[in-house]
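1. Build the 3D model from these lines:
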Amino acid sequence: MRRAFTLVELMVSVAILSLIMIFLYKSYAELNISNKIYEKEVTKIEKIELLKKTIYLDFSLLKPSSVNIINESKTEDVFYAQTSHSIHDRINPYIAYIVKEKKLYRLESLKQFKEYPLGVESEFEGDYLGDVEIFRVYKSQDQKSNEYLVNIEFQMKNEILLKIKALNSK
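-> Sure thing, here's the model as predicted:
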């Protein structure tokens, strides 16, 4: 009658257990690598979606009578308007989308933007939105529709193309 394992049986079981642990560790390491890659992609998508939401709310809640679109070049526009959307807790702020040295900025102020380039007395909070190749805003030809087409092409090859109807059509 045998009551214990032999040394050979213990060595074989330890070797098998070691092989299983090596494969489990390798799988765990690869899982961590793929999670980092997915986290970067999800962060990039979240940033683009937040930017789309901000642009959509700015344009859909703007006051159409306050809109001023200045065509700077074939690839850049300057956009001024008053909106009821604020990301800096202001009531009915004036906003501007400006491209400066291929960088897109969103400016928000309690005072109306009257000229471009902005004067020294301008007071605003600026938000950097990204490096862009193209920033264009087109207003619908139909004066009653108050629709805008916003085209942004980022240097990272992401593109935003939004058709937005202003809800404040008064």
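
2. can we go C-alpha only for contacts and neighbour counts from here?
-> OK.

3. The longest strand seen in the chain: what's the following helix or strand?
-> Criterion DSSP state E: the longest strand present in the chain is strand 125-139. As assigned by DSSP states H and E, the chain's next helix or strand after strand 125-139 is strand 147-154.

4. Centre of the chain to that next one, how far?
-> 14 Å (C-alpha atoms, centre = their mean, to the nearest Å).

5. and it, which residues are buried?
-> 147-154 (16 or more other C-alpha atoms under 10 Å).

6. repeat for stretch 11-30
-> Going through stretch 11-30 with 16+ other C-alpha under 10 Å, nothing comes out buried.

7. can you check stretch 125-139 too?
-> So stretch 125-139, judged by 16+ other C-alpha under 10 Å, has buried residues 126, 129-137, 139.

8. okay, the residues you listed in TSV with distance to residue 84 next?
-> Shown next, in TSV, are those (distance: C-alpha to C-alpha, whole Å):
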residue	distance to residue 84
126	17
129	20
130	23
131	26
132	26
133	28
134	26
135	22
136	22
137	19
139	19
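
9. let's see this one next to it:
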Amino acid sequence: MRKGRSAFTLIEMLIAVSIFSIMMLYLYKTYSTLNISNANLEKEVSKIQKIQKIKKVIFLDFTLGIFNPRGMVLINNREKNEDFVVLQSSHSLHRRVNPYVTYIVKDKILYRLESLKKFRSYELSSDAKFDVDVIGEVKSFRIYKTTKKTQSYLVAIKFKSMDDILLKVNPLNEY
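-> A predicted model of the protein is given here:
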């Protein structure tokens, strides 16, 4: 009579290893799918963060605009889908005090220029000193001003590869 088994048989070991291998295969597939989902989610989050950053910059530029009697914002319609916008704001990305901020479209790319001197025309002079921020490639960039006594602006930007922006802005420094 046998007293008891002290070890697994070879068949029991093969069955256990087979079951473990099948479980690992499914776990690896699940892990791979999770990594793909995380990569897609990361791309979408970065797109949303970029759009939110652009909205924040535009919002702060216009809401912190400095009032002057002739109007706070100079809007010049360059083409059907492009505006040239100049304003003085207390918002600065480059540590300037009350800079002039210009939004300009060149070769379908929207730029934000920040300078201590006001740009008078669309053509930039060679002696102008400014910092440039690239906003993105656009189909159209338009700024609309309300005709009412209160100054508010509607910023409409259609991007080629990002979500469009439609933003209503009311200046805080209004008199």
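
10. so which of the buried residues of strand 147-154 of structure 1 comes closest to residue 16 of structure 1?
-> The closest of the buried residues of strand 147-154 of structure 1 to residue 16 of structure 1 turns out to be residue 154 (C-alpha to C-alpha; 53.1 Å).

11. Just give the nearest non-adjacent residue to the equivalent of the closest one over in structure 2, would you?
-> Aligned counterpart of residue 154 of structure 1 in structure 2: residue 159 (TM-score structural alignment). Spatial nearest neighbour of residue 159 of structure 2, chain neighbours left out: residue 138 (4.1 Å); criterion: C-alpha to C-alpha, 6 or more residues apart in numbering.

12. how much space between the equivalent of the one you found over in structure 1 and residue 40 of structure 1?
-> Residue 138 of structure 2 maps onto residue 132 in structure 1 when the alignment is built from TM-score structural alignment. Computed with C-alpha to C-alpha, to the nearest Å, the distance linking residue 132 of structure 1 and residue 40 of structure 1 is 20 Å.

13. Could you do residue 169 of structure 1 as well?
-> In terms of C-alpha to C-alpha, residue 169 of structure 1 sits 40 Å off from residue 40 of structure 1.

14. More neighbours: which of the two?
-> residue 169 (15 against 11; other C-alpha atoms under 10 Å).

15. what's near enough to touch the more buried one?
-> 63-64, 146 (C-alpha atoms under 8 Å, 6 or more residues apart in numbering).

16. Look up how far residue 60 of structure 1 lies from it.
-> The value you get for residue 169 of structure 1 to residue 60 of structure 1, if C-alpha to C-alpha is used, is 10 Å.

17. ditto for residue 105 of structure 1
-> Residue 105 of structure 1 is 19 Å from residue 60 of structure 1, by C-alpha to C-alpha.

18. do residue 107 of structure 1 as well
-> 17 Å.
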